[in-house]
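Q: The sequence and its predicted three-dimensional model are supplied below.
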Amino acid sequence: MTDARDREIVRLAVPAFLALVAEPLFLLADAAIVGHLGVAQLAGLGIAAVVLQTAVGLCVFLAYGTTASVARHLGAGDLRGAIAQGVDGIWLAVAIGSVVTVLGVVLAGPLTHLFGASPEVTDPATTYLRIAFLGTVPLLVMLAATGVLRGLQDTRTPLAVAVGGNVVNVGLNLVLVYPVGLGIAGSALGSVLAQLVSAAVFVLVVVRAARRHGAPLRPDVPGVRAAGRAGVPLVVRTLTLRAGLLVTTYAVTLAATGPRQQAVDLATHQLAMSLWTFLAFVLDAIAIAAQAITGRSLGAGDVAGTRELTARMIRWGVVSGVVTGALLAVTSPVLGGLFTDDAAVQDLLVPVLLVAALAQPVAGVVFVLDGVLIGAGDGRYLAKAGVVTLVAYVPVVLACAARSAGLVAIWVAFCAVFMGARLLVLLHRERGDAWLVTGVVTAAPRVTP
């Protein structure tokens, strides 16, 4: 039984990890393509990407919430209900995406001007963003459909679509940017077309499953509303996490003692955070497996099994964190040279990465427990825990900045206080029983047509 459960975790986590890694790797390819147009276009892409990723990132609950609800129905033996719940999530994605698209296209100019960049940068950023927002609906549909398939314990199909869609994206970018001559607009258009293709594939897979099991495809208004209400706490959770990262960057800026030091600290911080984010994909893959398995187990009413699986996944998180931490520590002296020739940045990056390496086992447990509680549908607690964590962290990191404590001290605060507080609130919840709600919770029954 133990080996079987370990194999199940690996079966779900490995494709999830590869799908998570595929996205940033192809985004780098997009940046390389646009980068050859000029510095202004590359800077514009950077601004547009931040705006778009923030808008889409706040909707990640479409994947997480759908995974949990679909998995619960699956565990309860209601495959038709599981797919119907997923269809509601996809319709919610269409509704939210439509609103975001209109707002994004209308507000593209003002949003890019908020960054205070020159017109040489703002103009291409606005051009890219206005076109890219047209892909919001397919992007959110992809999130919801990914949640459906994860809830059905299928992480391989999202991987295949992620890789295929991103290959199409790169190919279209290469053609539209240069031979066709559309420039940065061609990059945005290529991405939108690739997102449409990927969303169409996802929808086709879900529609086939719905027809095979007799699940309705039309929108169920009570179900869509229930999915929306369930997503609100996860939005709050996501906002608190993003706020923590933003205030950390703000503290780095304040702590610097001069223009040169500020440039070095911000460059080092950016590199360290990029590496931290990349390693988080490894740990987050286990969290995705935790979401799917926990939801299914609780849907089946298996509290003892859920406890056992949670303990096992925590051990997986610790081991994975030790491995990623060791790799980061060993490679820290050479990683800086891969990204910059600046000796000051290279030197400062080493101690920062050593601090990050020590925190990897903590991060492993935090990400796993986050996934477990998301899978359990415990979004309200996660929202409250995020607020508590932020309240504990902000005064500490700003105090470091006020005292010009330096980048290493800020990273110590980030790892010890921010990640430490997340660990404490999650362990506290896991040790109790309030999150172990079994069966299927529905807001209103669907009427079969």
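A: The structure has been received and is ready for your questions. Just so you know, these numbers come straight off a predicted model, no measurement behind them. Numbering: from 1, shown residues only.

Q: drop to CA atoms for contacts and neighbour counts, all remaining ones
A: Noted.

Q: Tell me the spacing between V60 and G147.
A: 10 Å (CA to CA, to the nearest Å).

Q: Kindly apply the preceding question to G165 instead.
A: Taken as CA to CA, the span from G165 to G147 is 17 Å.

Q: what's the answer for L74, then?
A: For L74 relative to G147 (CA to CA), the value is 13 Å.

Q: the more surrounded of those two?
A: Using other CA atoms under 10 Å, the more surrounded residue of L74 and G147 is G147, with 33 against 25.

Q: take the one below as the second:
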Amino acid sequence: MGPPSAGDVRDAADRTRDRATATTTRRPRDGDRRRRVRGSVALADDARRRRAREADAGLPVELPDRHPADARAGVGLRSTPPERRNGLDAVTPRPDEFEHEAAGAEFDVTPDPLARLAAEATEPETGVGPAEMDVSRRAPPRRLPDLTTGPIRSGVMLLALPVLGEQLLNAGVAWNDTYLAGHLGAVATAAVGFGAYISWLISLLFSLVGIGATAIIARAVGAGRTRDADEAANQAMTLAVLLALAAIVGMYWLAPPLVRLLGLSASAGPLATRFIRIDLVGYVPESLTFVGAACLRGAGDTRTPMKIMAAVNVINVLATWGLTFGWGPLPELGAVGIAWGTVTARLLGGVLMTIILLRGRGGLRMSTDLLWPHGNWMRRILRIGLPASIDSAIMWSGHFVFLAILTRAPTRWPDDVMFAAHIVGIRIESLSYLPALAWSVAASTMVGQNLGAGNPRRALAAAREARNQAVGLLLLTGSLFFFGAETLFRFLSADPRVIECGVPALRGLAFVQPFVATLIVYLGALRGAGDTTVPMLFTVLGFAGLRIPIAYLGGVVLEGGLVGVWSGMYVDLVARAALMAWRLRSGRWQHARV
């Protein structure tokens, strides 16, 4: 039998391609990539031996002048013919091949054009065009950990600790604002505190997008669908900006009626309105920062949002102090300087997040082609995020009614003192709430990615591990609340009446900290699975059935002061924690559609 011809080589490549197409229809994951590279090397060796035999027999061998990978990239024909040695090309490896290898992506290792062509023929048909292939194969600048394998405890910690750092920085900014307002008087504390509640309302609007994007991206990354994750991130950013623009228009006109509805004093009301309207300037950059961070967390990158927020918070503190007291050339604006300092920091955050996502991070990249509104993607995001947003809106509305009860409860203090004590107490309470939120984010990402990978048991184990770690941390903060309540209040307020009013309520809150951890972490786990409707119903029950009635009973009817009003919060937190634990144990969240 004579040596095989070039046609035999092409026929063998066709048969290899047919077998690969019949057995592989999905985009390869890491293990498949390693097998693909080994298979490509074997095929290259086989093709090289066959072509050597052809050359020895004097048979003509057809060599393409255009590299297949260059053809896909749109590179023109080579200007000079390849050097030939005994019928073989002396092909110099291209630099981009080593870049792909370093990034852990697929690359072509076959050493000559015909073998390259045969190896390319073995790639499965994906049904996507060149642009989609480029996006799907793009390796992130920093390789993210695989959250679907390995130890769960360290995986949870790896996700939670950067978020904890970010949340503590956020708490530091909130404490900074309260500290500045507290040393300007009870009127400034009440006005800035009400402005903070409005800012919270706007952040809940952005969570409508962020929660949906996190669930979809985490599920897509777990299943290896990187193209879907990229599209979801871009559509989420577009939707966030549209909502921010709507919020600017709406809140400009709603600010005065909301202030009047709450019943702030004649001194605090106008200042609160002015604070809110200044804050409007930062809504669009805040939306970019908030939703961009949610997208990155869904992809498993919690470090980048922490770094961005670190820069934002440093600028926030410096700008608020400088504008409040008039450092150097800056004007002395008083309480209004707190609002302008916050806006300055938000502008920085929006710019940083946009630059990072345009360059690509965590496997995600902003692209003008993908930012144009797409109805199907936006409906998917809203279908998951809307129940969670309604949940948050109900919670905010409940807090608003809660504040209205607080301002109308009989008290021996002047009008703004109990309200200021409540604001300071909530700031202190964030020392436990924000760390619990960090483990909630970890649970959300772990649950979403493991459900996407088809491993619900590991998803459940991750949720429980996150809860256990959060409970241990909040037991420490509970001890701090009980034994250090007076010291904490003295740090944030110089008014002895505010301190005397708020310390007993904070000590009562210390006893419910384990329930706070359970509630927040399990809520994050359910949202990561896409199960957002049932938790929304739990929130309605907790606020309408427990928190508001008990707060009214304890604060207005029984005249229990701040402790009487907060008693409704204590009961609500315990009850909803039990309901979240029951929902997680039922397992129905594992079948939620995203």
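A: Received, thanks. Remember, predicted model here, so these are calculated numbers, not experimental data.

Q: Any idea what the TM-score comes out to?
A: With the length set by TM-score structural alignment, normalised by the length of structure 1, the two chains reach a TM-score of 0.84; 438 aligned residues with a CA RMSD of 3.4 Å.

Q: Show me whatever sits in contact with both of L74 and G147 of structure 1.
A: Contact criterion CA atoms under 8 Å, 6 or more residues apart in numbering; residues shared by L74 of structure 1 and G147: none found.

Q: and stretch 154-167 of structure 1, which stretch of structure 2?
A: Aligned by TM-score structural alignment, stretch 154-167 of structure 1 falls on residues 301-314 of structure 2.

Q: quick one: the matching stretch to chain centroid distance?
A: A distance of 12 Å separates the centroid of the chain from that of stretch 301-314 of structure 2, by CA atoms, centre = their mean, to the nearest Å.

Q: now swap in stretch 252-264 of structure 1 and tell me
A: 29 Å.

Q: Stretch 136-150 of structure 1 now?
A: Offset of stretch 136-150 of structure 1 from its chain centre (CA atoms, centre = their mean): 13 Å.

Q: In this structure G341 of structure 2 contacts F325, no?
A: No - look at G341 of structure 2 against F325 with CA atoms under 8 Å: they stay out of range, at 11.6 Å.

Q: For those two, indicate the residue with more neighbours.
A: G341 (22 against 17).

Q: ok, now how distant is the more buried one from G334 of structure 2?
A: Note on G341 of structure 2: its distance to G334 of structure 2, by CA to CA, is 11 Å.

Q: Quick check: neighbours shared by those two?
A: In contact with both G341 of structure 2 and G334: L323, using CA under 8 Å, 6+ apart.

Q: Looking for the alignment partner of L328 of structure 1 in structure 2.
A: By TM-score structural alignment, L328 of structure 1 lines up with F481.

Q: Can you tell me the SS state at that match?
A: helix (DSSP: H, G, I helix; E, B strand; the rest coil).

Q: What number of residues are in the vicinity of it?
A: If we define neighbours as other CA under 10 Å, then F481 of structure 2 has 27 of them.

Q: just checking, it touches P504?
A: No - at 10.1 Å, F481 of structure 2 and P504 do not qualify as touching, with contact defined as CA under 8 Å.

Q: Please name the residues that touch the aligned residue in structure 2 for R5 of structure 1.
A: Superposed on structure 2 with TM-score structural alignment, R5 of structure 1 falls opposite I152. Going by CA under 8 Å, 6+ apart, I152 of structure 2 touches A461, A462, E465.

Q: Out of those, which comes closest to R84 of structure 2?
A: Using CA to CA, A462 comes nearest to R84 of structure 2 of the contacts of I152 of structure 2, at 57.8 Å.

Q: The residue nearest the centre of structure 2 - nearest residue in space that isn't next to it in sequence?
A: In structure 2, the C-alpha nearest the mean C-alpha coordinate belongs to A294, at 1.8 Å (CA atoms, centre = their mean). Spatial nearest neighbour of A294 of structure 2, chain neighbours left out: G210 (5.2 Å); criterion: CA to CA, 6 or more residues apart in numbering.

Q: same deal with G244 of structure 1?
A: Using CA to CA, 6+ apart, the closest residue to G244 of structure 1 is L390 (6.3 Å).

Q: what's the counterpart of that neighbour in structure 2?
A: Using TM-score structural alignment, the partner of L390 of structure 1 in structure 2 is F543.

Q: Count the residues that sit near its match.
A: 26.

Q: Next, work out how far apart it and L558 of structure 2 are.
A: Counting by CA to CA, the separation of F543 of structure 2 from L558 of structure 2 is 20 Å.

Q: Check L403 of structure 2 too.
A: Applying CA to CA to L403 of structure 2 and L558 of structure 2 gives a distance of 17 Å.

Q: Same drill for those two, tell me which one is more crowded.
A: L403 (19 against 14).

Q: host element of that one?
A: For L403 of structure 2, the host element (DSSP states H and E) is helix 375-408.

Q: Tell me the buried residues in that helix?
A: Residues of helix 375-408 of structure 2 classed as buried: 377-378, 380-396, 398-407 (neighbour count, 16 or more other CA atoms under 10 Å).

Q: what's the mean distance for stretch 389-408 of structure 2 versus structure 1?
A: Stretch 389-408 of structure 2 differs from its equivalent in structure 1 by a mean of 3.1 Å after superposition (mean CA distance after the TM-score superposition for structure 1).

Q: from what I can see S297 of structure 1 touches R72, true?
A: Yes - with contact defined as CA under 8 Å, S297 of structure 1 counts as touching R72 (7.3 Å).

Q: what about those two, which has more around it?
A: Between S297 of structure 1 and R72, counted using other CA under 10 Å, the more crowded position is R72 (34 against 26).

Q: sec struct for P410 of structure 2, please.
A: coil.

Q: picking that back up, hang on, the residue nearest to A294 of structure 2 packs against G385?
A: Yes - the pair G210 of structure 2 / G385 is scored as a contact, 7.3 Å apart, by CA under 8 Å.

Q: And F418 of structure 1, how far from R429 of structure 1?
A: The gap separating F418 of structure 1 from R429 of structure 1 is 17 Å, by CA to CA.
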